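**Q** heads up, no residue letters with this:
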């Protein structure tokens, strides 16, 4: 038998997590949860909800930074590009919004042999946006209607809903034991 450098079960488990839970894999899972695009609105804004805001949100590729300590955690940034229209009935100013969602996640182990990516739901304060418009009227509408805050609130609520969806719940749990069984059975069948 060739020479192997043996390790404890505890060291093996830790090494397994460090090899299995990479920035690329987490980025892929978060990308599946976030999707490519979603629609906002129409949402009533301003005095009496007179203005109707609609937006098309394009979700860009997540950027993930892994932090290896006692726990393996991740800082995730998801860039957004938003095309927004505010329907004032007499005018429909357009806005271009660039933003980013900041998420935090942890890699956890669970019984019987599961790897879980625990993604924390964002708050409105975890959303940053930069809004541009082409007219002074649009800027006034944006400020009076408190549109920036509403965009952040809506995006945070949408992402929280996606994190809680059955598809996302399934994507965040990796049944390692089942995968080992499948692999082991595959080896047996090859012999």
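**A** Perfect, thanks for sending it. Computed from a prediction, not measured in an experiment: that's the story for all the values here.
**Q** make it CA atoms for all contacts and neighbour counts henceforth
**A** Will do.
**Q** Could you tell me whether residue 84 really is in a strand?
**A** Yes - assessed by DSSP: H, G, I helix; E, B strand; the rest coil, residue 84 belongs to a strand.
**Q** quick one, what contacts it?
**A** With contacts taken as Cα atoms under 8 Å, 6 or more residues apart in numbering, residue 84 has the following neighbours: 53, 54, 55, 56, 94, 95, 96, 97.
**Q** Leaving out sequence neighbours, find the closest residue to the third one.
**A** Think residue 55. Excluding its sequence neighbours, the residue lying closest to residue 55 (Cα to Cα, 6 or more residues apart in numbering) is residue 84, at 4.2 Å.
**Q** gap between residue 94 and residue 40?
**A** Distance from residue 94 to residue 40, counting by Cα to Cα, to the nearest Å: 14 Å.
**Q** out of the two, which sits in the busier spot?
**A** residue 94 (19 against 16; other Cα atoms under 10 Å).
**Q** Double-check the more buried one against residue 88; I have them as touching.
**A** No - in this structure, residue 94 is not within contact of residue 88 by Cα atoms under 8 Å, at 11.1 Å.
**Q** Put this next to the first one:
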């Protein structure tokens, strides 16, 4: 045995291989992550919405309601499971006014709208984004009131239901707009084709090294 016979020689481990299915899922999870989903939803909805005027109370003629809502920073989490999906909470601060017989009462409210965003694939190579809006009773609505304003709200029966319903109609309208629907289907092949020239320019040097032919004769001054 030589002096080196008992010395362990470290052999670099081969990188673990992965299946194409694993690669596809890992790619989507890393590219379409939570922060990017929130950014897309925020851009779709914009900064504020106008609600109304809508009728409220008995026969929807007892009072008229007009409101302006401002979207606040959203939060979200990835939903555990085999599918790629996110639960996004959309907070909306709302200033609204109730007009009853020309008497206007103003209120502030906070709505929390939970939305589910799901990713899936369709042939040939399209990434689909499905947005599932909540049921009306899943929308949280908290109104800031004092005793006088509380009495006004009690007179306008079903107002909170109307506000939730109107909010859902607004969001349905926003997500149904043609330019929004277009980004709900992303052609990944076209995306790669469009990016390929820039990718090649980035990976390949502008001036490649000169080709060296091992069989060529050496220059005379080196002999």
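**A** Arrived safely, thanks for sending. Since the structure is predicted, the reported quantities are computational estimates derived from the model, not experimental observations.
**Q** circling back: most neighbours among the contacts of residue 84 of structure 1, which one?
**A** Busiest of those [other Cα under 10 Å] is residue 53, holding 24 neighbours.
**Q** Translate that residue into the numbering of structure 2.
**A** Aligned by TM-score structural alignment, residue 53 of structure 1 pairs with residue 65 of structure 2.
**Q** For structure 2, just list every one of the helices.
**A** Secondary structure of structure 2 by DSSP state H: the helices cover 20-31, 34-45, 147-155, 159-175, 178-183, 188-203.
**Q** Check how far the first one sits from its aligned residues in structure 1, on average.
**A** Read it as helix 20-31 of structure 2. Helix 20-31 of structure 2, aligned to structure 1 and superposed, deviates on average by 1.1 Å (mean Cα distance after the TM-score superposition for structure 1).
**Q** How about the shortest one?
**A** Taken over the aligned residues, the distance from helix 178-183 of structure 2 to structure 1 averages 1.8 Å (mean Cα distance after the TM-score superposition for structure 1).
**Q** whereabouts in structure 1 does that helix align?
**A** Taking TM-score structural alignment, helix 178-183 of structure 2 hits residues 166-171 over in structure 1.
**Q** Now the matching stretch: buried residues?
**A** For stretch 166-171 of structure 1, a neighbour-count test (16 or more other Cα atoms under 10 Å) marks 168, 169, 171 as buried.
**Q** Centre-most residue in structure 2?
**A** Closest to where the C-alpha atoms of structure 2 average out (Cα atoms, centre = their mean) is residue 37, at 2.3 Å.
**Q** and that one, what pairs with it in structure 1?
**A** So residue 37 of structure 2 corresponds to residue 26, using TM-score structural alignment.
**Q** do you know how far its match is from residue 49 of structure 1?
**A** 40 Å.
**Q** Pull the number of nearby residues for the equivalent of residue 130 of structure 1 over in structure 2.
**A** Applying TM-score structural alignment, one finds that residue 130 of structure 1 aligns to residue 142 in structure 2. Around residue 142 of structure 2 there are 12 other residues, counting by other Cα under 10 Å.
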